[in-house]
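Asker: sharing a model prediction with you, sequence too.
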Amino acid sequence: MAVAILLDTNAASVPIYRYLVDAGHDVHVVGDKPDNALAKSADNYIKLDYSNVEAVTALVERLDADFLIPGCNDLSYETCAAISATRRFPGIDPVETVRILGNKQDFRQYAEAVGIPAPRQISEADARSAGAVIVKPADAYSGRGITALMAPSAADLAAAINQAKAFSRSGSCLIEEFVQGQLYSHSAFLGPDGIVTDFFVEEYGSVNPYAVDTSYVVPAFDPALANGVRAAIEKIARDLNLTAGLIHTQFIVDGDKFWIIEITRRCPGDLYSQLIASSTGFNYAENYTRPFLGEGFDGRDQAYRPVLRHTISVRTPQIFEGLQFRRAADIEMFVPLALTGEHIAASPFGRIGILFARADDAAALNTLLHTALNGELYAVLGQDRKTRS
């Protein structure tokens, strides 16, 4: 039985874990949060901070691991890449490639050099005269530490920079032009000759504009834009000699233009894999995992059906007591992430659960979408923590 180590214990990595177990592997999950879903449910949980490359390397050696699989966050992939640099595992890019894609400053520089559409990076000296700008950590995620400034004053700019650096693991940030439009994601599975299959998803942040909480698969994305995005991704794959596997991108569209905002090779979180599986029948988690096992993709027939994914979170910290639904919805699945009585942090730091709801057709999906975005689908029951204290 082959030994596989999965670096992530979050609920979003449960489908990855299940596939590894079903495939007959001896699976060990690693993370330093014993309250996480896989830490509580996996047969072999190892409490270890996987940002500690030396400690994870020692674990790999002790277990004589055959496979090393990153979960649903950037740090897990970075650690896998660092270990794979000396003990080669399939499906993992070199450290330098991971840095170019994962560090926002480095990716913006690469994109500008080769003509990949991305927001233009702006120096701190030029920021006040550049109009609307957005300040973000160079290496954070889930909308953490981001500030948009429409006409930045010196004080506002300094505060935004300090906040972004505080959320950056490397203490660095970038300032870039603020581009407006609709946010989408693109999940593509790369083979030796380019994209084998891909999916476009429309995304919204109903509680926090910089943290996606509501999304659905777009079955017929604009062909011209789709081809432009695919061409950019395949150019990146050629330039950086990417290994076969998933490449996941967020991009903003305005008319016939698009800008790549984020790009990563790890599985996206909040059970994005389940959204694709429920909407298309494509086993996203399995096909994400296969390249890390040295295997090809298992493409199956896809039949689209409208499904909305919605992550339930709150704008202000509160004590969670329950959900009260205000509208009828065909709920396919609800994955709780919090317990009654738990203190929930404001988005993007806290989440209550992830809901998947079906719709009969595109019109019904659109109604469901706006019901969720307008806060009309449910009420979060509980008490404001300030009131409680």
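Answerer: In hand now; what should we look at? Numbers count the residues shown, from 1 in each chain.
Asker: make it CA atoms for all contacts and neighbour counts henceforth
Answerer: Will do.
Asker: quick check: closest non-adjacent residue to R351.
Answerer: S313 (4.7 Å; CA to CA, 6 or more residues apart in numbering).
Asker: and what of R358?
Answerer: Spatial nearest neighbour of R358, excluding adjacent residues (CA to CA, 6+ apart): V307 at 4.5 Å.
Asker: which residues touch the one you found?
Answerer: Residues in contact with V307 (CA atoms under 8 Å, 6 or more residues apart in numbering) are Y216, V217, L275, S278, S279, F356, A357, R358, A359, L365.
Asker: could you single out the nearest of those to R327?
Answerer: Relative to R327, the closest of the contacts of V307 is A357; by CA to CA it sits at 12.0 Å.
Asker: give the next helix or strand downstream of the strand or helix carrying that closest one.
Answerer: A357 is part of strand 353-358 when elements are defined by DSSP states H and E. Next helix or strand after strand 353-358 toward the C-terminus (DSSP H and E): helix 362-373.
Asker: buried stuff in that following helix?
Answerer: The neighbour-count check on helix 362-373 (16 or more other CA atoms under 10 Å) flags L365, L368, L369, A372, L373 as buried.
Asker: take the one below as the second:
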Amino acid sequence: MTRLLIAGGGHSDVPLIQAARNLGWTVATAGNRPDELGHRLSHVFLHCDYSDPQAVLAAARQFRAEAICACCNDFSAVSCAFVAAELQLPGHDTPETCGIIHHKDRWRQFSREAGLPGPRAVGCTDVAEVTAAVAQLGLPVIVKPVDLTGGKGIQTAHTPEAAVAAAQTALEASRARRIVVEEFLAGTRHGLSCMLQGQQVVFSFADDEFYHLSPYRVSAASSLTSCTAETLSEVLQAVQRTATLLHLQDGIFHLQFIRRPDGRPAILDVCRRAPGDLYVDLVRHATGVPYAEWIVKAAAGIPFSVPPALPPQRAITRHCLMADHSGIMQDIRLDPDVDARIFDRMIWGQPGTQVTDPGLQKFGIVFVDHGNVTQLRSEAPRLQQLLQCRVI
């Protein structure tokens, strides 16, 4: 029986925990928030900061882990690569490769040298470098901490002064005290989630992304992407080239990209861990594949099997329930017609909850069946109005 340590245990990690348990494995979760949902479902809870590689190493030794899997967080992925190298566990890239993938400045450098489609960008460590980067790239620019996800610390700057202010905020937010300044690109936003085997893409799923209050934090994603086959082909070629150049291990490779008005893609961010907010269940519901099972198997160095053919994708959206302003949450009001087509849900928001950051706080996740692609295109952009968290 495999002893798997998942370095995390939030609501987003529940599918990974359940998949490992369904395989008959003994599962430990690790984190510094014991009340998180995933910890209730594991066999063992280990109290540690999963962003601290040494702490995760100690937890893995305490648990006598035979395999380790990252949660839906980049810091966890970095810690897991370190632990896998220290304990000679399978299923993970080297710490060096993991650093290239999960630090935005290093990824931008690799991407540029490899000729991959993406925004022009400059890594910076101080304000003087930011000023030079703005002069090189032109305005507007986007400023990002190199090591944060979920839109945290990201700002768009339209003046040199705003760029400096955004850089100071991002530098303070970054644990590495490094940021990246990128050219601003217009277009539609999408995600692409792949499974690699033998450095080949053996499965892929593309989505359309939707945003709530923050233009940098995804609040919903739908199947049956509006991207053309040509756009997806170019992105997949970039994934394939990355896998070959970096000698990537089997497992998940997830990215976000912009489709420009001319149809060309620009890859924004990449990672080698499960995306958050039950995205793996979006893939499972849309395609029928056991995505979470594939991810934990690959992390454990165990082969996973991809069917030669898949059924047509369902027209569905994974939607996060969020408020549109601060205050006290009163209730969640769901449009009756849409509610009747919600086929899976995880709701944890309670009346009386203080809403302090409506652009970040989530109160639940629902999966809506639109029935067909026409209904999806019409309804998915309006779900924020149809599924409301009422706040006063």
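Answerer: Ah, there it is. Note that this is a predicted model, so its numbers are computed, not measured.
Asker: now the strand holding A357 of the first structure and helix 362-373, what's the angle there?
Answerer: Strand 353-358 of the first structure and helix 362-373 are oriented at 160 degrees to each other (axes from the mean of the first three to the mean of the last three CA atoms, to 10 degrees).
Asker: okay, the spatially most central residue of the second structure and R120 of the second structure: tell me how far apart.
Answerer: Most central in the second structure under CA atoms, centre = their mean is P275, positioned 3.2 Å from the mean C-alpha point. Note on P275 of the second structure: its distance to R120 of the second structure, by CA to CA, to the nearest Å, is 25 Å.
Asker: give me every residue that touches S111 of the second structure.
Answerer: By CA under 8 Å, 6+ apart, the residues touching S111 of the second structure are P117, G118.
Asker: that one in helix, strand or coil?
Answerer: helix (DSSP: H, G, I helix; E, B strand; the rest coil).
Asker: what's the match for it in the first structure?
Answerer: Aligning on TM-score structural alignment places S111 of the second structure opposite A111 in the first structure.
Asker: relative to D239 of the first structure, how far out is its match?
Answerer: For A111 of the first structure, the distance to D239 of the first structure - CA to CA - is 11 Å.
Asker: same check on C72 of the first structure?
Answerer: 25 Å.
Asker: the more surrounded of those two?
Answerer: C72 (24 against 10; other CA atoms under 10 Å).
Asker: that one matches what in the second structure?
Answerer: That one, C72 of the first structure, aligns with C72 by TM-score structural alignment.
Asker: what helix or strand does Y216 of the first structure sit in?
Answerer: Under the criterion of DSSP H and E, Y216 of the first structure resides in strand 214-217.
Asker: next, the mean deviation of that strand compared to the second structure.
Answerer: Mean deviation of strand 214-217 of the first structure relative to the second structure after superposition (mean CA distance after the TM-score superposition for the first structure): 1.2 Å.
Asker: what does the longest helix along the second structure correspond to over in the first structure?
Answerer: For the second structure, the helix with the greatest residue count under DSSP state H is helix 229-246. The alignment of helix 229-246 of the second structure onto the first structure (TM-score structural alignment) spans residues 223-240.
Asker: list the buried residues for that stretch?
Answerer: By neighbour count on 16+ other CA under 10 Å, the buried set for stretch 223-240 of the first structure is A226, V229, R230, A232, I233, E234, K235, I236, A237, L240.
Asker: tally of neighbours for A128 of the second structure?
Answerer: 10.
Asker: hang on, the earlier thing: what helices and strands are in contact with the strand holding Y216 of the first structure?
Answerer: Judged by 3 or more CA pairs under 8 Å, 6 or more residues apart in numbering; DSSP states H and E, strand 214-217 of the first structure is in contact with strand 194-204, helix 272-280, strand 307-312, helix 362-373.
Asker: okay, those in a markdown table with distance to W259 of the first structure next?
Answerer: Shown next, in a markdown table, are those (distance: least, CA to CA, whole Å):
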| stretch | distance to W259 of the first structure |
| --- | --- |
| strand 194-204 | 14 |
| helix 272-280 | 21 |
| strand 307-312 | 24 |
| helix 362-373 | 24 |
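Asker: quick check: which of those is nearest to I247 of the first structure?
Answerer: strand 194-204 (9.5 Å).
Asker: so which elements touch that closest one?
Answerer: On a contact count with 3+ CA pairs under 8 Å, 6+ apart, strand 194-204 of the first structure meets strand 182-191, strand 214-217, helix 223-239.
Asker: mind doing that once more with 7 Å?
Answerer: Contacts defined by 3 or more CA pairs under 7 Å, 6 or more residues apart in numbering; DSSP states H and E place strand 194-204 of the first structure against strand 182-191, strand 214-217.
Asker: quick one: it to helix 272-280, angle?
Answerer: 100 degrees.
Asker: in strand 194-204 of the first structure, what counts as buried?
Answerer: Counting neighbours by 16+ other CA under 10 Å, one finds that the buried residues in strand 194-204 of the first structure are G194, I195, F199, F200, V201, E202, E203, Y204.
Asker: now do the same end-to-end measure for stretch 344-356 of the first structure.
Answerer: This stretch, stretch 344-356 of the first structure, spans 21 Å end to end (CA to CA).
Asker: tell me the buried residues in that stretch?
Answerer: The neighbour-count check on stretch 344-356 of the first structure (16+ other CA under 10 Å) flags I344, A345, A346, S347, P348, G350, R351, I352, G353, I354, L355, F356 as buried.
Asker: what comes into contact with it?
Answerer: For stretch 344-356 of the first structure, the surrounding residues in contact (CA atoms under 7 Å, 6 or more residues apart in numbering) are 142-144, 208, 211, 270, 307-320, 331-338.
Asker: in ChimeraX, select just the buried ones from those.
Answerer: In ChimeraX syntax, the buried subset of the contacts of stretch 344-356 of the first structure is picked out as below (16+ other CA under 10 Å):
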select :143,144,208,211,270,307,308,309,310,311,312,313,314,317,318,319,320,337,338
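Asker: mind listing the strands in the stretch 51-200 of the second structure by residue range?
Answerer: 67-70, 121-124, 141-145, 155-157, 179-183, 188-197, 200-206 (DSSP state E, counting those that start in this stretch).
Asker: pipe these into JSON lines and attach distance to W294 of the second structure per row.
Answerer: As requested, those are exported to JSON lines (distance: least, CA to CA, whole Å):
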{"stretch": "strand 67-70", "distance to W294 of the second structure": "12"}
{"stretch": "strand 121-124", "distance to W294 of the second structure": "34"}
{"stretch": "strand 141-145", "distance to W294 of the second structure": "30"}
{"stretch": "strand 155-157", "distance to W294 of the second structure": "35"}
{"stretch": "strand 179-183", "distance to W294 of the second structure": "33"}
{"stretch": "strand 188-197", "distance to W294 of the second structure": "8"}
{"stretch": "strand 200-206", "distance to W294 of the second structure": "11"}
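Asker: good, wrapping up.
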